[in-house]
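Student: Okay, sequence plus prediction incoming.
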Amino acid sequence: MKRFGLLPRIIVAIIAGIIVGTFMPVWFIKIFATFNGIFGNFLGFVIPFIIIGFIAPGIASIGKGAGKLLGLTTLSAYISTIAAGLIAFFVARSLYPLILSNQAAKAFDDPSSALLAPFFEVEMAPIMSVMAALLFAFILGLGMAAIKGNTLQSAMNEFREIIEKIIERVIIPLLPIHIFGIFANMTQGGQVSAIMSVFAKVFVMIIILHVLYLCLQYSTAGVLRKQNPFFMLKSMLPAYFTALGTQSSASTIPVTLERTKSLGVKERVADFSVPLLATVHLSGSTITIVSCAMAVMMLQDAAYSIGSMLSFILMLGITMIAAPGVPGGAVMAALGLLETMLGFNSTMLSLMIALYLAQDSFGTACNVTGDGAITAVVDKLNKE
């Protein structure tokens, strides 16, 4: 199964869920509805640990760094991530009413009413609220950076490894079963045709946004460095396709580094910035999360405002620093924000996970390719 990647498993789970939901009896589907209830409660229980385990050591490790190069790289990555989220929001707000008009919320007035209830539920109350976890993570991260101690930092790094193992060994392997159950349940409830139509349209829009944003990033870098932006982008294509296959920014670092140096970036700058950007620069993932979140909110007829989305995107830019280096890690790190800031319920979170994972590799490829542009900009601005 390890050779059978996450994306193929998700696709198989969706197709199988539709088939099973069409033909199998109610009692059979309720078995998976029960699993989904337990898995969803477990996910809610783990979310505060994900937030603390990734945000606190992430902030601390950046805060302990010194020098102009660190500041330039981190600031450039954050600006790029926020800009990507804002562009995705305004594009989605303009286009979704047109391309998703046939799937408007009239088909989802009460989505839970069409879903089968589980046979039983297992309560798993989180140890703290998501907002409390966010505040605690920020206080802990900034505190560790301020005192410059290593004991707590080492403990938090080990805690992060534990959470990564939970995501990698428990949550990610069980996600296809969870998504299978969701689609089987939605199919028997008569909702799946509209959902699949949304999947196709949102997927295409996200890929187009990725390409356009990469062009914008390299146009900016090209203007600053007086280089042909399309030649620069072409030089980074090996990194794009490597990330598309590995679905991992970390695994692509050697290729990204080699191709970034081919752009004429100083070796010292590239050696520092590229590995750092693999962790803190996730513009492609941000485009995907914001686009998918807007689609889910439109389906569920959920209210949103420019203010609430701006706050969400600003916080998302920080949270993306904490995204674990496993497939689907970015959306896992963002679940808490979706729940607290945008009011996502368990059904909306499940749809969000399915939408995001369907194109996770493309988001990673956009992240990695954009790292070359950010490094080129930092190299130009850095005078040391």
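Tutor: All right, it came through fine.
Student: From now on I want contacts and neighbour counts done on CA atoms only, so please keep to that.
Tutor: Fine.
Student: So which residues lie in contact with the helix or strand containing Ala334, not counting its own?
Tutor: Assessed by DSSP states H and E, Ala334 sits inside helix 329-341. Contact with helix 329-341 is made by 47-48, 50-51, 54, 130-131, 167, 285, 289, 293, 308, 312, 315-316, 319-320, 322-324, 344-345, 349, 353, 356, as judged by Cα atoms under 8 Å, 6 or more residues apart in numbering.
Student: May I see the ChimeraX selection of the buried members of those?
Tutor: Typed into ChimeraX, the line below selects the buried ones among the contacts of helix 329-341, using 16 or more other Cα atoms under 10 Å:
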select :47,48,50,51,54,130,131,167,285,289,293,312,315,316,319,320,322,323,324,344,349,353,356
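Student: Among the contacts of helix 329-341, which are located in helices?
Tutor: 47-48, 50-51, 54, 130-131, 285, 289, 293, 308, 312, 315-316, 319, 349, 353, 356 (DSSP state H).
Student: What is the host helix or strand of Ile179 packed up against?
Tutor: If you go by DSSP H and E, Ile179 is part of helix 172-188. Under the contact definition 3 or more Cα pairs under 8 Å, 6 or more residues apart in numbering; DSSP states H and E, helix 172-188 sits against helix 6-23, helix 26-63, helix 192-225, helix 346-357.
Student: Put this next to the first one:
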Amino acid sequence: MKSFGLLARIVVAILLGIAIGSVANEWFIKLFATFNGLFGNFLGFVIPLIILGFIAPGIGSMGRGAGKLLGLTGLIAYSSTIIAGIIAFFVAKNIYPTLLSGQSLQAFSDPSEGLSTSFFEVEMAAPMGVMTALLLSFVIGLGIAAIKGNTLLHLTEEFRDIIHLVIEKVIIPLLPFHIFGIFANMTYAGQVTTILSVFAKVFVMIIILHLLYLIVQYTIAGSLSKENPFVMLKKMSPAYFTALGTQSSAATIPVTLKRTKSLKVRESTADFTVPLLANIHLSGSTITLISCALAVVFLQGETVTFGSIMPFILMLGVTMIAAPGVPGGAVMAAIGLLETMLGFGPTMVSLMIALYLAQDSIGTACNVTGDGAITSITDSISKRRNITETDQAEA
């Protein structure tokens, strides 16, 4: 089953959903609409727990060290992630009106319009609101860092492990069935043609954006280290292709570390930054999330201003800290923000998940390849400022 990865299962789910939705009767569609309703409610229940379970220990463990190298790496990584989101916004804002012309249909202004409803619903109230979970995560995480509380840190880490298991053993395995139900329902309602056309166009745009942003990252890194950026990119290509297969930044760390050390950076710097960046540098995932989110918004015939998207991008960079090392972890961590800050409803969230997971491995590949550039930039700056391995964060 491992060889039949999540991407393959998502593709099969989409194809089967389209095929079966075109011939199925209403009873069958309602059956999966019921499953989707239950799954969506459970997802809403667990989102605040995901935020609390991953952000609190992430901030707590990162903030415990006062090392200059930690601060420098974190600042550069966060800046890279935010810049990636801003670029994705402006590209989508200017390209979508032409790229997706004719697909912002009035009939599609409400994505749930025309879809079959479920047989019954089961309310699953979330234990807290998304913003409450975010604030509580910050308070707990910063508190752990301030008091260096080992007991509380271990408690939050164990809670993170529980949530990780929920994602890995429950949510991820059920996602293909959820996506199957969504596409079967949309096919039955006559909306799938628009969605597939958007999928294809957005997919190509995201790949191009990833590659261009990697060139930007390595151009900056090369200018600081006096190396050819394209030679650096070639050296990092094994990490890129490994990530395509693993769909996990964490699982690719050994390859990323080995290839990063070939960029003529200090080994001590690479040993410290690469594992850290695997959790906090998500430029590729951010490009994907912003591009997909704006595509879903565009389908509604709505627009998003820079003033409204910027807080979302800033929060996104924080929310994905220590995102679970499982396929689709970034979009799972971002669902709460999509709902509260961009007003996504259940159907829009489902479309967002499908759009994101269809190319999750490519976003991960961009993340880990960019880690080499961030490490090189960090190393170049730290050399000039005489920051050595003795300045690294203490565990």
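Tutor: Yes, it's here. Everything quoted here is computed from the prediction, not taken from an experiment.
Student: Any chance you could compute the TM-score here?
Tutor: Once superposed, the chains reach a TM-score of 0.99 (TM-score structural alignment, normalised by the length of the first structure), with 384 aligned residues with a Cα RMSD of 0.8 Å.
Student: And the helices and strands packed on helix 172-188 of the first structure: which comes nearest Thr369 of the first structure?
Tutor: Across these, Thr369 of the first structure has its closest neighbour in helix 192-225 (7.5 Å, Cα to Cα).
Student: quick one, that closest one and helix 346-357 angle?
Tutor: Between helix 192-225 of the first structure and helix 346-357, the angle comes out at 50 degrees (axes from the mean of the first three to the mean of the last three Cα atoms, to 10 degrees).
Student: compared with the second structure, how much does helix 192-225 of the first structure deviate?
Tutor: Here the mean offset of helix 192-225 of the first structure against the second structure after fitting is 0.3 Å, by mean Cα distance after the TM-score superposition for the first structure.
Student: buried residues in that helix?
Tutor: Buried, per 16+ other Cα under 10 Å, within helix 192-225 of the first structure: 192, 194-195, 198-199, 202-203, 205-207, 209-210, 213-215, 217-222, 225.
Student: Give the other helices and strands that it contacts.
Tutor: By 3+ Cα pairs under 8 Å, 6+ apart, helix 192-225 of the first structure packs against helix 68-99, helix 172-188, helix 229-235, helix 283-299, helix 360-381.
Student: how about 7 Å then?
Tutor: Judged by 3 or more Cα pairs under 7 Å, 6 or more residues apart in numbering; DSSP states H and E, helix 192-225 of the first structure is in contact with helix 229-235, helix 283-299, helix 360-381.
Student: whereabouts in the second structure does it align?
Tutor: Following TM-score structural alignment, the partner segment of helix 192-225 of the first structure in the second structure covers residues 192-225.
Student: what about that stretch, distance to the chain center?
Tutor: 14 Å (Cα atoms, centre = their mean, to the nearest Å).
Student: What of stretch 103-120 of the first structure?
Tutor: With Cα atoms, centre = their mean as the basis, the mean position of stretch 103-120 of the first structure lies at 25 Å from the chain mean.
Student: measure it end to end?
Tutor: With Cα to Cα, to the nearest Å as the measure, stretch 103-120 of the first structure spans 32 Å from end to end.
Student: Now it: buried residues?
Tutor: 103-105, 107-108, 111, 115-118.
Student: Could you do stretch 18-33 of the second structure as well?
Tutor: Residues 18, 20-22, 28-33 are the ones in stretch 18-33 of the second structure that count as buried (16+ other Cα under 10 Å).
Student: Out of the helices and strands packed on helix 172-188 of the first structure, which is closest to Leu381 of the first structure?
Tutor: Evaluated over these, closeness to Leu381 of the first structure peaks at helix 192-225, with 8.8 Å, by Cα to Cα.
Student: residues touching Phe241 of the second structure, list them.
Tutor: Applying Cα atoms under 7 Å, 6 or more residues apart in numbering, we find Phe241 of the second structure in contact with Ala365.
Student: what's the mean distance for the helix or strand it falls within versus the first structure?
Tutor: Assigned by DSSP H and E, Phe241 of the second structure belongs to helix 229-246. Following superposition, helix 229-246 of the second structure is found to deviate from the first structure by 0.5 Å on average (mean Cα distance after the TM-score superposition for the first structure).
Student: Relative to the whole chain's centre, how far out is that helix?
Tutor: A distance of 20 Å separates the centroid of the chain from that of helix 229-246 of the second structure, by Cα atoms, centre = their mean.
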